[in-house]
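[1] Quick one, structure for this:
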Amino acid sequence: MSTQTLTLVLIAIGVLAVATIVTVLVVRRRRAQLPAGTDRPRVPGAPTDGDDQLGAGGTTTTAPTGSAGSVGPSAPALQTPEGVGARLVRLRSRLARSGALGQALLAVLGRDHLDEAAWEELEETLLQADLGIDPTTSLLTSLRTRIRVDGTKDPVAIRALLRELLLEQVDPTMDRSLATTPVLGADGEPHPATILMVGVNGTGKTTTVGKLARLLVAQDKDVVLGAADTFRAAAADQLATWGSRVGVDVVRSAKDGADPASVAHDAVTAGARAGADVVIIDTAGRLQNKSGLMDELGKIVRVASRPAPIAESLLVLDATTGQNGLRQARVFAEVAHLTGIVLTKLDGSAKGGIVVAVQRELGIPVKLVGLGEGADDLAPFEPEAFVDALLG
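    Here you go, the predicted model:
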């Protein structure tokens, strides 16, 4: 090889080496400029696109975005749900803004003379508030007797008497606690407390499931959600969004239209495997007069209760539906063995009598109430605060 040829070869090698070094430096500089977390290695067990684990019923367990093991700059920070105390303060305040029923009652009772026309007006007011015929008759009979015996016309005394009788109708002695303690299953092992949420279309059931998950997380409970409304893909997506905000896993179908009972079973199984405290199962909204849909709900109840008894079966009712809501409750009680009621849109309006009517009809308590669109606008029902709000 000539000297000239050797020189050219050495020059070519040098140029290649310099180019390689420059390329490495550029790549390192670009990586350094990427957002934090972009180049982090995948944590073992963390979900990535396409490798979520399928359950026995063809379900997918979706890890909440932003939870431990999540990857990527788009992962949002987990939210801290509001505690029960703060919720109750806010809900009492909202209830107190409205007292249409109490104002109407007190306006009549404050008259100098209560004739039959006045008592008929009181009866009409209570019936329009959806209190129901029997509770209305009972309350007015007691009220007439007490006013006649006491002979009082003092507005403060009459208000106190009305409060006492209304509170009696709401029944503060009913157990309104929510069963959230793990129970022993058929296998002798502890299983999460299963809460089944049922109701007709349009009551805000899926949203209520998400809000309930936040309430339980605020109480330091480990929660798993089951998206057993398999006919609406949006319902499962909605639950996934709620879960991502507070670090709660969601068990959902891997395909639309899957058997909802299978999803419910897989959610209970996943909850037990994860050592969760509570599993909340969302079901599809259904009309109470559709026997096929109610039979399907019965199947969900049977399948979900096989590992361990269902701890709570809650009916979500729109408080503004009045007596129609009462008819809904009767049918769901037969199929789902209801243990409690969740009333949404309970704003202390003149329709608040549905609380008394539904409890009296079914013998089960209103346990939770919703009073707004906010994520934490769900709280335990307080009879005293409710009655005080009605009276203004």
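[2] Every contact and neighbour count from this point should use C-alpha atoms.
    Will do.
[3] Tell me where the protein has strands.
    Assigned by DSSP state E, the strands in the chain fall at 59-62, 183-184, 190-191, 193-198, 223-228, 249-253, 278-283, 312-318, 340-344, 366-370, 378-380.
[4] which other residues reach the second one?
    If you take C-alpha atoms under 8 Å, 6 or more residues apart in numbering as the criterion, strand 183-184 is touched by Pro190, His191, Pro192, Ala193, Ala308.
[5] for that strand, the distance to its chain's centre please.
    Computed by C-alpha atoms, centre = their mean, to the nearest Å, the chain-centroid distance of strand 183-184 equals 23 Å.
[6] still on that earlier bit, mind putting the strands of the chain in TSV, mean neighbour count and distance to Asp295 included?
    What follows is the strands of the chain, written out as TSV (neighbours: other C-alpha atoms under 10 Å; distance: least, C-alpha to C-alpha, whole Å):
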stretch	mean neighbour count	distance to Asp295
strand 59-62	22	22
strand 183-184	16	27
strand 190-191	22	26
strand 193-198	27	13
strand 223-228	30	15
strand 249-253	30	20
strand 278-283	28	13
strand 312-318	25	16
strand 340-344	25	21
strand 366-370	24	25
strand 378-380	23	30
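[7] One more sequence to fold, the one below, so I can look at both together:
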Amino acid sequence: MHPGAPPPAAAEVSDTGCVMEIVILAVVIAVVALGAISGLVVSSRKKKQLPPAPPSSPSVTAPPAEPHVGEEAEAPSEEKRRTVEEVELPPAEEPAVAEPVVEPAAPEAPAAPEIEVPEPTEGRLVRLRARLSRSQNSLGKGLLTLLSREHLDEDTWEEIEDTLLTADVGVAPTQELVERLRERVKVLGTRTPEELRGLLREELLALIGTDTDRSVHTEPGVGPDGEEKPGVVMVVGVNGTGKTTTTGKLARVLVADGKSVVLGAADTFRAAAADQLQTWGERVGARTVRGPEGGDPASIAFDAVKEGIAESADVVLIDTAGRLHTKTGLMDELGKVKRVVEKHGSVDEVLLVLDATTGQNGLVQARVFAEVVNITGVVLTKLDGTAKGGIIVAVQRELGVPVKLVGLGEGADDLAPFEPEAFVDALIGD
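    Reported below is the predicted structural model:
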């Protein structure tokens, strides 16, 4: 051992003491550090604030604030607490009185159309004479002017013939009339205006015919089963001749003569035809029998006659669909309608509606219709709008049936029974 060195036991004790000091120091440092961390955490919790509330909006209600606790608790309110007995209940609200429920007023039913009283048919053509004469002056006045010439040479007679042909009198009737006028003028010699007017009037009346039955036959008859049936009238014609309108006006003519009428809307191919016919019927108190659009025309016509029998009506008018005379299928269907209606009894009248402005083309139409349904009379429409009144003569010659009614305007009572004397007087003037 070196001199002055500590003994071994003392060295070990010294080393142990150093270790202990180091451990104690580490523990102290850890405690201090832990305390500092805890202090920071507590401090941060105290300083943590709620996020600022968003700006208040009139349409947004802020949620109720959370209650504060601990150091943040608010001081208690000094308001005196009330007992249960001191708290007053809010006044009871009076029960609301239910307002009476006002039922909406039911829509008023449309007023029934006022029943009209048609003009009397007797003398109706005379009342319409001025209207007729305005459109026919070129025929009557033209003939009188030519016949009044001092010398009636061949050129004058050719002009007379041309005037008659232009008025659609027809070739054969024109030749007959010219020949008769030639003979009578030669015998007459001197010719005053009055004599010429009388001469022309006589010859035109002879050409048109005054002894023909022009009445529309609507007398009730007896059906196959022995029961009484109304008179049945079918109205036929091509498209555009005014057939449905003529049927409505004919109803007015019959009502004016004191007859009760049932209308059959057998024109199912034109959407507005049934509505149009029903409107005409309502104006004079006539019932309209109709079916679905595109339905069977023969079935509707049959039902119309059946309804007429049930109502003891005087007349049943059947409006058929307009059709081209060149369409064989449509013409055959028209024949079917007539055959079906005849199961109730005979058809008393088949009236063909012709447009007077169609001239000679109307004769072709008339010929085809007559072959299919046996025409018994003709209705000439738009006679006031044409100077071709001679078509009356041509149609009668072609069909061998009389013109029974003429249309002289757009008015409801402008359909008139044809009167040859009134027609010729309007033709040649006073």
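[8] Please work out the TM-score for the two chains.
    Scored against TM-score structural alignment, normalised by the length of structure 1, the superposed chains reach a TM-score of 0.82; 338 aligned residues with a C-alpha RMSD of 2.1 Å.
[9] Map Ala261 of structure 1 across to structure 2 for me.
    Per TM-score structural alignment, the equivalent position to Ala261 of structure 1 in structure 2 is Ala298.
[10] Counting neighbours, what do you get for the residue nearest to its match when sequence neighbours are not counted?
    Spatially, and ignoring its direct neighbours in sequence, Ala298 of structure 2 is nearest to Val337 (4.3 Å; C-alpha to C-alpha, 6 or more residues apart in numbering). Around Val337 of structure 2 there are 22 other residues, counting by other C-alpha atoms under 10 Å.
[11] What's the match for Val337 of structure 2 in structure 1?
    With TM-score structural alignment as the criterion, Val337 of structure 2 lines up with Ile300 in structure 1.
[12] How about Pro193 of structure 2?
    Taking TM-score structural alignment for the superposition, Pro193 of structure 2 sits opposite Pro155 in structure 1.
[13] The residue nearest to that match when sequence neighbours are not counted and Ala157 of structure 1, how far apart?
    Leaving aside its sequence neighbours, Pro155 of structure 1 sits nearest to Gly110 (C-alpha to C-alpha, 6+ apart; 6.0 Å). The spacing between Gly110 of structure 1 and Ala157 of structure 1, counted by C-alpha to C-alpha, to the nearest Å, is 10 Å.
[14] before we move on, the earlier item: which one of the strands of structure 1 lies nearest to Gly83 of structure 1?
    Closest to Gly83 of structure 1 of these, according to C-alpha to C-alpha: strand 378-380, at 9.5 Å.
[15] start and end residues in structure 2 for the closest one, please.
    Using TM-score structural alignment, strand 378-380 of structure 1 corresponds to residues 415-417 of structure 2.
[16] average gap between that stretch and structure 1?
    Taken over the aligned residues, the distance from stretch 415-417 of structure 2 to structure 1 averages 0.7 Å (mean C-alpha distance after the TM-score superposition for structure 1).
[17] so the match of Ala261 of structure 1 makes contact with Lys343?
    No - the criterion here is C-alpha atoms under 8 Å, and Ala298 of structure 2 misses it with Lys343 at 11.2 Å.
[18] residues in contact with the aligned residue in structure 2 for Leu362 of structure 1?
    Matched to structure 2 by TM-score structural alignment, Leu362 of structure 1 sits across from Leu399. Neighbouring residues of Leu399 of structure 2 by C-alpha under 8 Å, 6+ apart: Ala366, Arg367, Ala370, Ile375.
[19] In structure 2, which residue is most central in space?
    Ala272 (5.8 Å; C-alpha atoms, centre = their mean).
[20] Tell me the counterpart of it in structure 1.
    So Ala272 of structure 2 corresponds to Ala234, using TM-score structural alignment.
[21] before we move on, what about Thr16 of structure 2?
    Per TM-score structural alignment, there is no equivalent position to Thr16 of structure 2 in structure 1.
[22] which SS class is Thr16 of structure 2?
    helix (DSSP: H, G, I helix; E, B strand; the rest coil).
[23] ok, it - how many residues close by?
    Using other C-alpha under 10 Å, Thr16 of structure 2 has 10 other residues around it.
[24] still on that earlier bit, where's the residue nearest to the centre of structure 2 relative to Gly223 of structure 2, distance?
    Using C-alpha to C-alpha, one obtains 32 Å as the distance from Ala272 of structure 2 to Gly223 of structure 2.
[25] Then Ala313 of structure 2?
    Between Ala313 of structure 2 and Gly223 of structure 2 the distance is 14 Å, computed by C-alpha to C-alpha.
[26] More neighbours: the two, which one.
    Comparing Ala313 of structure 2 with Gly223 by other C-alpha under 10 Å, the one with more neighbours is Ala313, at 19 against 16.
[27] Spell out which residues sit in contact with the equivalent of the more buried one over in structure 1, please.
    By TM-score structural alignment, Ala313 of structure 2 lines up with Ala276 in structure 1. Going by C-alpha under 8 Å, 6+ apart, Ala276 of structure 1 touches His191, Pro192, Lys221, Asp222, Val223, Val224.
[28] For the fifth one, which non-adjacent residue is closest in space?
    In other words, Val223 of structure 1. Nearest in space to Val223 of structure 1, with sequence neighbours left out and distances taken as C-alpha to C-alpha, 6+ apart, is Val278 at 4.9 Å.
[29] tally of neighbours for the residue nearest to Pro155 of structure 1?
    Gly110 of structure 1: 15 surrounding residues under other C-alpha under 10 Å.
[30] I figured it hits Lys153, correct?
    Yes - between Gly110 of structure 1 and Lys153 there is a contact under C-alpha under 8 Å: 7.1 Å.
[31] Now do the equivalent of Val368 of structure 2 over in structure 1 against Val358 of structure 1, distance only.
    Taking TM-score structural alignment, Val368 of structure 2 has Val331 as its aligned residue in structure 1. From Val331 of structure 1 across to Val358 of structure 1, the span is 12 Å (C-alpha to C-alpha).
[32] Those two: who's more crowded?
    Set Val331 of structure 1 next to Val358 and count neighbours by other C-alpha under 10 Å: Val358 wins out with 25 against 15.
[33] ok, now which ones touch the more buried one?
    Val358 of structure 1 makes contact with Leu326, Ala329, Ile364 under the criterion C-alpha under 8 Å, 6+ apart.
[34] and the residues you listed as JSON lines, adding distance to Val250 of structure 1?
    JSON lines is the format used below for the contacts of Val358 of structure 1 (distance: C-alpha to C-alpha, whole Å):
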{"residue": "Leu326", "distance to Val250 of structure 1": "31"}
{"residue": "Ala329", "distance to Val250 of structure 1": "28"}
{"residue": "Ile364", "distance to Val250 of structure 1": "29"}
